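Student: below is the sequence, then the predicted model.
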Amino acid sequence: MKYLLLLIATILSVAASAQTIPTRGSSYQDSVRASAAEGKVIMVNGEPVNKAMDFIENLTASKSNAIFLNALRVSGMYGTLKSRGPLTLLLPADSALKQQLAARLDTLLKPAHKYELVNLLSYHILPGRYTSKDLIKLIKDTQGTATILTLAGSKLTATINENRNLILTDNSGGKSVISLFDIEESNGIMHTLSKCLIPQDRAL
């Protein structure tokens, strides 16, 4: 399992290596303006998300996801989120990563802990495209608790609480609220989370 995760990350990264990552600058701003005129751009937490761009392009253009983006780079998983997809990204806030992982985050970014980092990041990616409507239907079809397989091979459970929030529960029992839904990307869809999801028994 350990080597399979690393192999998947490596293959996808090589496949995407010829693709360029945009930087914030005049060309990016021109692209945003042009896409906004075509209705391709929405604002998420005050920042533009262009549905004609892939996950990595939009994360790179954001000022709010530097920790998650750096973890993707260090782990070799850029290629995963630049692949054709479709994928569903469950994006934790950088503040949640810092709070929950604390000093452990620096350790995870070291080469010796690449497997744990790949496992953590893959736990936030679902194969396929799951909109909020898809998740709600799964929950209703399974009498209130849906089990979802992540790219890491581990499972999450999805429920709806008394306040009608969509809740994801990780293997360790931690709960995260989906705070923003259905953010379109060229190769999938993204939902933002209130907390980081922690896989079980991975020394995290």
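Tutor: In hand now; what should we look at?
Student: rest of the way, CA atoms for contacts and neighbours
Tutor: Noted.
Student: look up the closest residue to His113, ignoring the ones flanking it.
Tutor: Thr107 (7.0 Å; CA to CA, 6 or more residues apart in numbering).
Student: another one to put next to it:
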Amino acid sequence: MRTLAKLLLTTVAAAGLAACAQSEADTMGKPMMSSSASMSPSGMGSSGMGSMDPVMVGGQSMLPSKTIVDNAVNSADHKTLVAAVKAADLVDTLRSPGPFTVFAPTDAAFSQLPPGTVGTLVRPENKQALTGILTYHVVPGRLDMMELQRRIMAGNGSATLKTVQGGTLTAMMNGPHNITLRDAAGHVADISTYDVYQSNGVIHVIDHVLMPK
């Protein structure tokens, strides 16, 4: 199992390197894309949660009164992620009080992986590898955009985030209003939608799948 998981991760990481490197080059200096709700004064920071309007993700309103899973299942852009969460038996975990910060890859992000990778990972025999990848996208606590920026500034340009998987992600500013994430292998993902508040945390939508070592 351990050998298979390592091979899967190595295959995915190698195939994603070129795409992620190109994304990093293409997005240097690109302004942040975010919903109007997450950019409004009432939406900035956890103190504004009560008065913030729902953010639209995948054509649906993400209601702050619902859990991470209960919102994600309604997003047309996160069908692959939801299927993977179910295959890894993480539904109950992501419905628990948390709080959690989830960096959620879109279906388009998963489609950049080598053909057949997702289908292989969701097989029962590869549950350990799948769980490792998914929990690498989860950080304990409610880290909204303002908190991420605060940590990056305190770290002189970067912040190390400890994931539930046990590995680390590095958050960096890419221009004045855009945050990128670098995984353990050096691949980079942009946050395309910030501060999608949930009852048990916050989601940030990202454009690439992140990989632990």
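Tutor: On my side now, so go ahead. Since the structure is predicted, the reported quantities are computational estimates derived from the model, not experimental observations.
Student: so what number do they get for TM-score?
Tutor: Overlay of the two chains. TM-score (TM-score structural alignment, normalised by the length of the first structure): 0.76; 164 aligned residues with a CA RMSD of 1.7 Å.
Student: doesn't Lys114 make contact with the residue nearest to His113 of the first structure?
Tutor: No - contact status for Thr107 of the first structure versus Lys114: not in contact, 9.6 Å apart, counting by CA atoms under 8 Å.
Student: which one of the two has more residues nearby?
Tutor: Neighbour comparison, Thr107 of the first structure and Lys114: the larger count goes to Lys114, with 19 against 16 (by other CA atoms under 10 Å).
Student: secondary structure element holding that one?
Tutor: Assigning secondary structure by DSSP states H and E places Lys114 of the first structure in helix 114-122.
Student: mean deviation of that helix from the second structure?
Tutor: On superposition with the second structure, the mean distance recorded for helix 114-122 of the first structure (mean CA distance after the TM-score superposition for the first structure) is 0.3 Å.
Student: corresponding residues in the second structure for that helix?
Tutor: Alignment of helix 114-122 of the first structure against the second structure: residues 127-135, by TM-score structural alignment.
Student: elements contacting the longest helix along the second structure?
Tutor: Looking across the second structure with DSSP state H, the single longest helix is helix 2-26. In terms of contacts (3 or more CA pairs under 8 Å, 6 or more residues apart in numbering; DSSP states H and E), helix 2-26 of the second structure is packed against helix 117-121, helix 127-135, strand 188-198.
Student: what lies in contact with the match of helix 114-122 of the first structure?
Tutor: 1-2, 5-6, 8-9, 84-85, 87-88, 90, 121-122, 163-165, 210-212 (CA atoms under 8 Å, 6 or more residues apart in numbering).
Student: please indicate which of those are buried?
Tutor: 5, 8-9, 84-85, 87-88, 90, 121-122, 163-165, 210-212 (16 or more other CA atoms under 10 Å).
Student: and of these, the nearest to Asn71 of the second structure?
Tutor: Nearest to Asn71 of the second structure out of these is Val85 (CA to CA; 13.1 Å).
Student: follow-up on the earlier one: chain center to the helix holding Lys114 of the first structure: distance?
Tutor: 12 Å (CA atoms, centre = their mean, to the nearest Å).
Student: now the match of helix 114-122 of the first structure: buried residues?
Tutor: Neighbour count says stretch 127-135 of the second structure has 127-135 buried, by 16+ other CA under 10 Å.
Student: alright, I will stop here.
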